[in-house]
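Chemist: Curious how this folds, go ahead:
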Amino acid sequence: MKYSVVVFPSSKVQEVANSYRKRYDPTYALIPPYIRLKEGFELEEEELPKLVSHLEKVAETTAAFSVRFHRVSTFHPTTNVIYFGIQDKEPFVALHQKIMEYFGSHKENYAYVPHLTIGRDLTDDELKDVVGQLSMAQIDLSTVVDRFHLVYQLEDGAWSVYQTFLLKK
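Modeler: Predicted structure coming up:
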């Protein structure tokens, strides 16, 4: 089964992100807005308890933190993704590194850049137009990160939460 580890921001941030995602993100109906901590991966069911145990330890050793989204950016030309940029990436990078300890020498497809996707799979012309418009928008959103989620993909492509891990207070 395919899994991922994500953070869902506050409902206010999700509301703003979804106002863009419903137009620019074909995965809008499949998963709420999220910040990826570990890209999608295949895992056999018998491995799940070991991963859950690792994620519980990660949560127990990680303090809750605040995050501020401050701009719209893109990964173009690598991919045609538009996202809300995160001002202080370090807490996410540290959390990502702790989670990745479980996977050993496994390399992800892309370098880890914490972000909140608001658009994907746009043509080059659409991307330039949308980024041009959104770069003028004032983005000043914040959320507290006090939990992360192990999610799994259903047969229809939608994602569902398998387990939630609360960060230490």
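
Chemist: going forward, measure contacts between C-alpha atoms and count neighbours the same way
Modeler: Fine.

Chemist: Residue 34: what's its closest spatial neighbour, skipping adjacent residues?
Modeler: Spatially, and ignoring its direct neighbours in sequence, residue 34 is nearest to residue 8 (4.6 Å; CA to CA, 6 or more residues apart in numbering).

Chemist: How much space separates the one you found from residue 145?
Modeler: As judged by CA to CA, to the nearest Å, residue 8 and residue 145 stand 8 Å apart.

Chemist: Ok, residue 121 next?
Modeler: Residue 121 is 28 Å from residue 145, by CA to CA.

Chemist: Looking at the two, which is more packed in?
Modeler: Taking neighbours as other CA atoms under 10 Å, residue 121 and residue 145 compare with residue 145 leading, 19 against 15.

Chemist: ok, the more buried one - contacts?
Modeler: With contact set as CA atoms under 8 Å, 6 or more residues apart in numbering, residue 145 has these partners: 7, 9, 64, 65, 66, 67.

Chemist: Please provide the structure for the following sequence as well, for comparison with the first:
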Amino acid sequence: MKYGIVLFPAKKLQDLANSYRKRYDPHYALIPPHLTLKTPFEASDEEIKAISKELRSVANKLSPIKLEVQKISSFSPVNNVIYLKVEPNDELMELHTELHSGSLTSEPEYSFVPHITIGQKLSDAEMADVLGQLKMQDNHHIELIDRFHLLYQLDNGAWTVYETFILEKGEL
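Modeler: As a prediction, this is how the structure comes out:
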């Protein structure tokens, strides 16, 4: 089965992202707005049990993460993707590193650029037009995220939560 690991922002930021995704993201109906921590990977039922245990251990030793969005950006010209740029910070980078070590070791396809996709698979002309408009808007947002999620993909391509992990370093 295919799995992935993400952060889901709070409702306010999800609503903002969805206001764009409805029009510009063909994956809008498949997954809520999210920040991908680990791209999709295959695992058996036995492997996912061990992975879940390791993810609980990671969550227990890390603190909640400040998620700050300051602007809209894109991966153009490499990919026609528009996103809310999430400012990297030590806690977020540490979580990303932990999710690519131990039994979860893998080489990411791309460098980790924390973001929440709001548009993708746009033509070059549409990309330039939409990005130009969105960059003029103020989209500053800050929140604290205290959990990450292991998702699995359904047969119809949609993603759903398999398990949620609370970031609780130092809490009892």
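
Chemist: sorry, back to before: give me the buried subset of the contacts of residue 145 of the first structure.
Modeler: 7, 9, 67 (16 or more other CA atoms under 10 Å).

Chemist: Output these in CSV, with secondary structure and distance to residue 149 of the first structure appended to each entry.
Modeler: Conversion of those to CSV gives the following (DSSP: H, G, I helix; E, B strand; the rest coil; distance: CA to CA, whole Å):
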residue, secondary structure, distance to residue 149 of the first structure
7, strand, 6
9, coil, 11
67, strand, 17
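
Chemist: In a markdown table: those residues, plus distance to residue 39 of the first structure.
Modeler: Shown next, in a markdown table, are these (distance: CA to CA, whole Å):
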| residue | distance to residue 39 of the first structure |
| --- | --- |
| 7 | 12 |
| 9 | 17 |
| 67 | 20 |
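
Chemist: Thought residue 31 was touching the residue nearest to residue 34 of the first structure, still the case?
Modeler: No - using CA atoms under 8 Å, residue 8 of the first structure is not in contact with residue 31, being 9.8 Å away.

Chemist: Those two: which has the busier surroundings?
Modeler: Comparing residue 8 of the first structure with residue 31 by neighbour count (other CA under 10 Å), the higher total belongs to residue 8, at 20 against 15.

Chemist: and the gap between that one and residue 154 of the first structure?
Modeler: Taking CA to CA, one finds residue 8 of the first structure at 18 Å from residue 154 of the first structure.

Chemist: Reformat the contacts of residue 145 of the first structure as TSV; add distance to residue 75 of the first structure.
Modeler: What follows is those, written out as TSV (distance: CA to CA, whole Å):
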residue	distance to residue 75 of the first structure
7	20
9	21
64	28
65	25
66	24
67	20
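
Chemist: Distance of the most centrally placed residue in the second structure relative to residue 129 of the second structure?
Modeler: The geometric centre of the second structure, computed from its C-alpha atoms, lies nearest to residue 35 (CA atoms, centre = their mean), at 1.5 Å. Distance of residue 35 of the second structure to residue 129 of the second structure, computed by CA to CA: 24 Å.
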